[in-house]
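In: I need the structure of the sequence given here:
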Amino acid sequence: MRYLMLIRSDPATAPTAGPDPALAEDMGRLIEEMTKAGVLLDTAGLRPIEEATRIRLADGATTILDGPFTEAREVIGGYCLVQTRTREEAVEWGSRFLRLHGPEWTMEVEIRQLDQP
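Out: From the prediction side, this is the model:
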């Protein structure tokens, strides 16, 4: 089964200095472990919300909105696409990712199974 993990955070609560080098090293080790386990299909961080564009459909009309978005209290900062045997296994990988960050971060990972074609 394939799962998409959406990594959400609140920019107002993120450490102002960003991730420290130790976190980047820990993340690299986790990604390497996931790759060796054959679980990781793809992963990436996303550019800042200030560079985003939203396309909104309302009442049959589309509107294009360029960032920054002042109401953005929670943003998707990255994603991870995994293939696991069970939902529980995907949850464990997502939990391990979050635990790397430590108490100074407030984040969540939303895990959604992809529809099979």
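In: C-alpha only now, for contacts and for neighbours.
Out: Fine.
In: contacting residues around Val109?
Out: Neighbour list for Val109: Met5, Leu6, Ile7, Arg8, Gly94, Leu98 [criterion: CA atoms under 8 Å, 6 or more residues apart in numbering].
In: following up with a second sequence; could you model it the same way so I can compare the two?
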Amino acid sequence: MRFMIIRKADADTEAGKAPDRELAATMIAYHEEMAKHLKILDGNGLKPTSTGARVHFQGGKPLVIDGPFAETKELIAGYTLVEADSLEQVLEWAKRWPAECDGGDGLILEVRPVYEIEDFGDAFDADLKAQSERIGLGGAKQPA
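Out: The predicted structure is shown next:
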């Protein structure tokens, strides 16, 4: 099963504060150790919302809202996508997140299972499954 560990934003991440070398090394060491127990599929930090935008649909029409966005506790600062046997296994690693990464604002990590195409039952027939795989959706890798 695939799971996403979502690192919620805080004042430092929204300010675009880059980690120093010590903090970066701590995070790499944490992920390196995690990779010995879980399969890491992807992971990245996200730039502050001031560099992005939201597309809000109202009545079927898109409205673009430029960042920044005020409510940091609802924002995402980064993620790690892993493959594991259970939610409990991923939670054990989330609980080991380095304390140095707190930023003083009470770090929040959210762990959520990722839908697999099979979870949608009959909505994805063989043709839609194949099309999804061709374009890399549903965890499928695009052919090289």
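In: and the strands in structure 1?
Out: 2-9, 40-45, 53-58, 61-66, 75-83, 107-113 (DSSP state E).
In: could the ones you listed go into TSV alongside distance to Met34 of structure 1?
Out: Formatted as TSV, the strands of structure 1 follow (distance: least, CA to CA, whole Å):
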stretch	distance to Met34 of structure 1
strand 2-9	14
strand 40-45	5
strand 53-58	31
strand 61-66	35
strand 75-83	9
strand 107-113	16
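In: right, and those strands - which one's nearest Ala22 of structure 1?
Out: Shortest distance between Ala22 of structure 1 and the strands of structure 1, using CA to CA, is found for strand 40-45: 17.1 Å.
In: figure out which of the strands of structure 1 is closest to Glu33 of structure 1.
Out: Closest among these, using CA to CA: strand 40-45, at 8.9 Å.
In: once you drop chain neighbours, what's closest to Lys8 of structure 2?
Out: Ile76 (4.5 Å; CA to CA, 6 or more residues apart in numbering).
In: to which residue of structure 1 is that neighbour aligned?
Out: Residue pairing (TM-score structural alignment): Ile76 of structure 2 is matched to Ile76 of structure 1.
In: so what's its match up against?
Out: Shown in contact with Ile76 of structure 1 (CA under 8 Å, 6+ apart): Leu6, Ile7, Arg8, Ser9, Leu46.
In: shouldn't the last one be in contact with Gly77?
Out: Yes - taking contacts as CA atoms under 8 Å, Leu46 of structure 1 lies within contact range of Gly77: 5.3 Å.
In: okay, the two: which has more neighbours?
Out: Shown here are Leu46 of structure 1 and Gly77; by other CA atoms under 10 Å, Gly77 has more neighbours (18 against 14).
In: wouldn't that one be in contact with Asp10 here?
Out: No - in this structure, Gly77 of structure 1 is not within contact of Asp10 by CA under 8 Å, at 9.3 Å.
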